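> take this sequence and fold it.
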Amino acid sequence: MHILSKVIVGAALWGVASVLPASSQVQLEGYFLAEEACPAFQSFNKQTNPGNVHVERMRAYELLGKNKANASHYFIRMNGVVPSERWVEVTCGRHLTDAESGQVAGGQQPPKTKVVRPAFEGPSRDADFVLAASWQPAFCQSHRDVDECVTQGADRFDAKNFALHGLWPQPRGNFWCGVSPKEKELAERRSTRGQLPGLALDNETREELNKVMPGTQSFLDRYEWVKHGTCYSDKPEEYYRESLDLMNQLNTSAVQDLFAAHIGNELTVSQVRAAFDRSFGAGAGDRVGVSCKGGLITELYLNLKGRIEEGSSMSDLLLAGQPTNSNCQGNVGRVDDVGFAR
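Take a look at the predicted model:
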């Protein structure tokens, strides 16, 4: 199942201070393992509990802090509820550190080298995502030394089709779910991404991903999984199969036809949005942001809303999404060809 909860150890603590005054809350790292099905309060003083939410027994939740040193309540972040930050009684469960977090799955301790992520429920039917689709020749103009740009040629798929950058659960900041500080450190530097654990993908998925995401040559797939995929699913196979399904719908649409027919020439934002309307329904183009850099169209950002599964309709997801803006100067950008400008 997909995961929308922001299980961010350490990094998530940045948001805690904006929720409560520092004097009334002690920050913590790790997870809260619920041992009872206790109420999860928005305010434990007033006993308010919007949605009558309860933690689930033997489920781990991101732990943000506690109300004081000698605490009565833990402050946690939950998946798929509003508001997501909740208070639970300390007697309801226990604080697990990263070293102890392997105990959350049925009480079994995995090997110490295994990365353990707590299990969470999938998103609601109203979940928001951004599908980032790159126009690779334009990306390579400013990334000439990365492997996928060194090897790019006119006969490669991404010369005339959109490349997968990533599928990003929203809102912005919903990333690094259950990721260790070491993983995050490796992911954030392009030179060390190859040290991240390899992804368990079917051969068919791996072959398709290498074609549609040329950045796999510099381990973009591992980076996107660690940063965004961990907030979408507990399985890289599911994350990338569903991402590739969306990309296939984009690359077999009037949008791809439009870009391929205008390589070396300019397109207006209105033309791009009209192509989305033709393929995915009136108004779909308003949910797409066109991003430009140096006069080149570098990326499309598709605002999607709903539950994404293999076979989900791009039309339905787009039309349910939020309208967005573009940043192209004069609302015009050129569709770049393979090769570096001199």
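
> contacts and neighbour counts: CA atoms only from here.
OK.

> which strands or helices does whichever strand or helix holds G333 pack on?
Assigned by DSSP states H and E, G333 falls within strand 332-334. In this structure, strand 332-334 makes packing contacts with strand 266-268, strand 296-305, judged by 3 or more C-alpha pairs under 8 Å, 6 or more residues apart in numbering; DSSP states H and E.

> please provide the structure for the following sequence as well, for comparison with the first:
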Amino acid sequence: MRAAACLLASAMLASATPLASQAYQCNLPSKVEVPRIDSERPRRLPVTGYTLALSWSPEFCRFREDQRRHARQCSGDSGRFGFIVHGLWPDSERSWPQWCGGRQPSESDLRPNLCISPDARLLARQWAKHGSCMTRRPATYFKVTRILYGGLQWPDFVRISREDDLTVGTIRKRFADANPGWFPEAVGVVLDNRGWLEELRLCYDKRFMPDACDRQRYGAQDGEPAKIWRGL
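Below is the predicted model of the structure:
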């Protein structure tokens, strides 16, 4: 599994787009406090694929602009964000592998990711909960995450938000059309209970190639009306 991740990194590095493509004026902090995450009961299962969960930051920050806990992502002082990485998750046909053990990440592990996932605690938790079931080293997990994210092309979601009669199917199609090799069935869409876009969940097979999402990851159905908060 570690060899596959390294092979992926080498193959995609040359073609990766800038990591700040969804982070406007984001700068990496000079210092990062490394939070300690307490592990939970392990669930070690064979990995059958992966999910890259991407949170739509304007919706997340909609009522959190003044919260100190989310200041880096939501205050605007560290830049404005579009889609940010919620996490890279290993999947299993039976359940989700979780909490497989491993060392705490270091500052040098976390810092390079703070323009694609602007929360050190979230990063540390994603490593402990998910990444530890993929590889032994936090640096490898985060490197693969950055390369997957950097390899994506982003349609203009502000423009998409203004389309008449916007549906979940339109969101899937716009993303797939912008990314050669992707297809709508590999793009999960999560809406909140009022129909606002919260998250995309990109589904991969064991080789990190786009794969059709199962029902759990697919989320909302194509015909459902959707809204996208622009945060402007």
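
> quick one: TM-score?
The TM-score (TM-score structural alignment, normalised by the length of structure 2) is 0.67; 189 aligned residues with a C-alpha RMSD of 3.4 Å.

> thinking again about what came up before, what range does the strand holding G333 of structure 1 cover in structure 2?
Aligned using TM-score structural alignment, strand 332-334 of structure 1 spans residues 225-227 in structure 2.

> picking that back up, would you list the helices and strands packed on strand 332-334 of structure 1 in a markdown table and tack on mean neighbour count?
As requested, those are arranged in a markdown table below (neighbours: other C-alpha atoms under 10 Å):
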| stretch | mean neighbour count |
| --- | --- |
| strand 266-268 | 17 |
| strand 296-305 | 25 |
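
> ok, residues contacting the match of strand 332-334 of structure 1?
Outside of stretch 225-227 of structure 2, the residues within contact range by C-alpha atoms under 8 Å, 6 or more residues apart in numbering are 161, 165-168, 191, 195-197.

> farthest pair within those residues?
D165 and L191 (15.6 Å; C-alpha to C-alpha).

> so the two - more neighbours on which side?
L191 (19 against 11; other C-alpha atoms under 10 Å).

> S92 of structure 2 and N113 of structure 2, how far apart?
26 Å (C-alpha to C-alpha, to the nearest Å).

> more crowded one of those two?
Counted by other C-alpha under 10 Å, S92 of structure 2 and N113 do not tie: N113 has more neighbours, with 21 against 15.

> what do we get in structure 2 for V269 of structure 1?
Here V269 of structure 1 is matched to V168 in structure 2, going by TM-score structural alignment.

> for its match, give me its contacts.
189, 220-226.

> tell me the counterpart of C203 of structure 2 in structure 1.
Using TM-score structural alignment, C203 of structure 2 pairs with N303 in structure 1.

> in this structure that match contacts A132, no?
No: N303 of structure 1 is beyond contact range of A132, at 9.1 Å (criterion: C-alpha atoms under 8 Å).

> apart from its chain neighbours, what residue comes closest to the match of V269 of structure 1?
D222 (4.8 Å; C-alpha to C-alpha, 6 or more residues apart in numbering).

> which helix or which strand is home to the one you found?
Secondary structure from DSSP H and E places D222 of structure 2 outside every helix and strand.

> now G339 of structure 1
Counting by DSSP H and E, G339 of structure 1 is part of no helix or strand.

> my guess is it contacts P137. True?
Yes: between G339 of structure 1 and P137 there is a contact under C-alpha under 8 Å: 7.0 Å.

> compare those two and say which is more crowded by neighbours.
P137 (28 against 17).

> show me what the more buried one aligns to in structure 2.
Residue pairing (TM-score structural alignment): P137 of structure 1 is matched to P58 of structure 2.

> what sits against that match?
The neighbours of P58 of structure 2, taking C-alpha under 8 Å, 6+ apart as the test, are 81-82, 229-231.

> who's in contact with the nearest residue to W229 of structure 2 once chain neighbours are set aside?
In space, and not counting its chain neighbours, W229 of structure 2 is closest to E59: 5.7 Å by C-alpha to C-alpha, 6+ apart. For E59 of structure 2, the contact set (C-alpha under 8 Å, 6+ apart) comprises 196-198, 228-231.

> which residues does stretch 150-170 of structure 1 contact?
For stretch 150-170 of structure 1, the surrounding residues in contact (C-alpha under 8 Å, 6+ apart) are 4, 127-137, 144, 175, 211-215, 224, 228-229, 231-232, 243-244, 247, 250-251, 256, 259-260, 337-339.

> can you do 7 Å?
Around stretch 150-170 of structure 1, the neighbours that count as contacts under C-alpha atoms under 7 Å, 6 or more residues apart in numbering are 4, 128-137, 144, 211-213, 224, 228, 231-232, 243, 247, 251, 256, 260, 338.

> helices - which of those residues land there?
136-137, 211-212, 224, 243, 247, 251, 256, 260 (DSSP state H).

> how about the strands in the stretch 51-200 of structure 1?
Assigned by DSSP state E, counting those that start in this stretch, the stretch 51-200 of structure 1 shows strands spanning 60-66, 73-77, 85-89, 93-96, 128-134, 163-169.

> in structure 2, what stretch matches the third one?
I take that to be strand 85-89 of structure 1. Using TM-score structural alignment, strand 85-89 of structure 1 lines up with nothing in structure 2.

> could you pull up the contacting residues of the nearest residue to E183 of structure 1 once chain neighbours are set aside?
Nearest residue to E183 of structure 1 in three dimensions, chain neighbours excluded: L196, at 6.6 Å (C-alpha to C-alpha, 6+ apart). Listed by C-alpha under 7 Å, 6+ apart, the contact set of L196 of structure 1 reads 183, 186, 222.

> which one of those residues has the most neighbours?
R222 (22 neighbours).
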